[in-house]
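J.: Let's see this in three dimensions:
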Amino acid sequence: MKPLYEDLWISTPEFPAEETANDLMMHGFMLRHPRGNLLIGRVEHPLDHEFLADAGGVIRHYLTHWHEAAAGTRIIQQRFSSALYCHSRSLGPVSLVTEPDETFSQQEVHFGDFHLLPTPGHTAGSSSYLYTSPFGRTYLFVGDTLTRDYHRWISVLGPESNPAELQQSLELYRTLRPDVVLMSTTRGHLSWEQVDLQTWLAALDEAEQSPLDLRPPALP
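T.: Take a look at the predicted model:
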């Protein structure tokens, strides 16, 4: 894992085998919280698991959507006895990989400062997480609800996406004031971006105006 800030690390990138070009990257993140290490997203590389062990393990693992549930999710849960969290609308597909310890269905605050924000649309159970670090930066983990495609911000509509819910989630983002946006999957771009209010609102404008629509065409 690579350090990004004093209390935040990013995992070794994954490159999906089905992709013909190696420009699609997937990442997870480790947050060193005062109560213990928190994992956000997908962390599959064995060397990252060793890093987590050396860093004191993991107390909780939060998924941003069910696509992040994979073999490493189960390994981390078993190795570190960490509690796995996901949105209740992700429970079915996540349970095919491993059984979550807890689910949530509305906004919650854990440890008094780690905010769980349901942001459905990309998937029914997509969720984001907001945390203001004692080192001064506010981190927003958005999963795949918002991402970068080379030099542009996009939202992604897949076969299971709900455009109306996605629009509502982007409107929720407009009320937030992150300093760093951290994404689970990007194409041709780093998986984090520092923003100010102007660039953040412009990013949301761009994502709303140019969604990447991967849904199959409607039948005539």
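
J.: use CA for all of it now, contacts and neighbours both
T.: Will do.

J.: could you pull out the helices for the protein?
T.: Along the chain, counting by DSSP state H, helices occupy 46-54, 71-80, 91-95, 163-174, 197-209.

J.: The ones you listed: which one's closest to Phe135?
T.: Nearest of these to Phe135, taken as C-alpha to C-alpha: helix 197-209 at 19.0 Å.

J.: Show me the contact partners of stretch 109-124.
T.: By C-alpha atoms under 8 Å, 6 or more residues apart in numbering, the residues outside stretch 109-124 that reach it are 35, 65, 87, 89-90, 105-108, 125-132, 144-145, 155-158, 160-170, 172.

J.: repeat for stretch 205-213
T.: Contact with stretch 205-213 is made by 146, 152-158, 167, 170, as judged by C-alpha under 8 Å, 6+ apart.

J.: for stretch 62-81, same thing?
T.: Residues contacting stretch 62-81 (C-alpha under 8 Å, 6+ apart): 38-45, 49, 53, 57-59, 61, 82-87, 90-91, 93-94, 97-98, 123, 125-128, 141-144.

J.: Now the second one, please; I'll put the structures next to each other:
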Amino acid sequence: MKQLFPDLWETQEEHPFHGVTTHAYLLTQDSGNTLFYSTGVHEDLIAIQRLGGISRQYVSHRDEAGPPLAAIKQMFGNQLCSHALEVNAIGKYSKVDVVFDGSSVEPDSVEVIPTPGHTSGSTCFVFQSPHGYRYLFTGDLIYPEDDGWGTLVQWHSGGRKKALGDSLLKLREMRPDVVISSASVRRSAVQAITPEQWRAVIDQTVGRL
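T.: You can find the predicted model right below:
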């Protein structure tokens, strides 16, 4: 585990596909820790246990589903959270405890933002850290790639080009300080950014759709 900010930790990298790197991210709070995305690295789960375990795990879309979800829940007794349109795929590996289909602010102060387009139920999450950073967790909706940013429509999972464009425009005004994707290609998945830079990234990405 690598500490990125006072309340945010990054798990070890995994490589599910050639050239693609994934991580999970642990947000620590006195009220209970939150895990974004998923990890299958046992050493990281031990480290998370030492940091107080987790109360909730947020999955941004079905591609993060797999056997580690059940192992994490067995170890920590946490709630698993996802969009309603992703539940069938995710539920093959572990029961989903918290299901959302619209925007909400959850009890752990995580803001849920449905952003369909990559898959039908792709979801992003925002957290305003008490340490001054506004974190935007984008899943695979938009991710750092080489010297730019990438996005992808997964047609077989209900993704649609127009929905993706609309979702990206929804994120345009989020004003993040740090953007954290679930995957990246030859770059760090964690990118510090200004609001002006973020709007430019979104405009360029939408323009390529």
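
J.: what about Leu164 of the second structure, distance to Thr138 of the second structure?
T.: Look at Leu164 of the second structure and Thr138 of the second structure: by C-alpha to C-alpha, to the nearest Å, they are 12 Å apart.

J.: ditto for Thr119 of the second structure
T.: Plainly put, Thr119 of the second structure is 13 Å away from Thr138 of the second structure if you go by C-alpha to C-alpha.

J.: Redo the helices of the first structure as JSON lines? Include distance to Thr185 of the first structure and mean neighbour count.
T.: Below are these laid out as JSON lines (distance: least, C-alpha to C-alpha, whole Å; neighbours: other C-alpha atoms under 10 Å):
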{"stretch": "helix 46-54", "distance to Thr185 of the first structure": "17", "mean neighbour count": "14"}
{"stretch": "helix 71-80", "distance to Thr185 of the first structure": "17", "mean neighbour count": "17"}
{"stretch": "helix 91-95", "distance to Thr185 of the first structure": "18", "mean neighbour count": "16"}
{"stretch": "helix 163-174", "distance to Thr185 of the first structure": "17", "mean neighbour count": "17"}
{"stretch": "helix 197-209", "distance to Thr185 of the first structure": "15", "mean neighbour count": "16"}
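
J.: Redo those helices as a markdown table? Include distance to Met183 of the first structure.
T.: Converted to a markdown table, the helices of the first structure look like this (distance: least, C-alpha to C-alpha, whole Å):
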| stretch | distance to Met183 of the first structure |
| --- | --- |
| helix 46-54 | 18 |
| helix 71-80 | 18 |
| helix 91-95 | 20 |
| helix 163-174 | 14 |
| helix 197-209 | 13 |
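
J.: Indicate which one of the ones you listed is closest to Arg137 of the first structure.
T.: Going by C-alpha to C-alpha, the one of the helices of the first structure nearest Arg137 of the first structure is helix 197-209, 13.2 Å.

J.: Could you tell me where the closest one falls in the second structure?
T.: Under TM-score structural alignment, the counterpart of helix 197-209 of the first structure in the second structure spans residues 195-207.

J.: what about the matching stretch, how far off from the first structure?
T.: By mean C-alpha distance after the TM-score superposition for the first structure, the fitted stretch 195-207 of the second structure averages 1.1 Å away from its aligned residues in the first structure.
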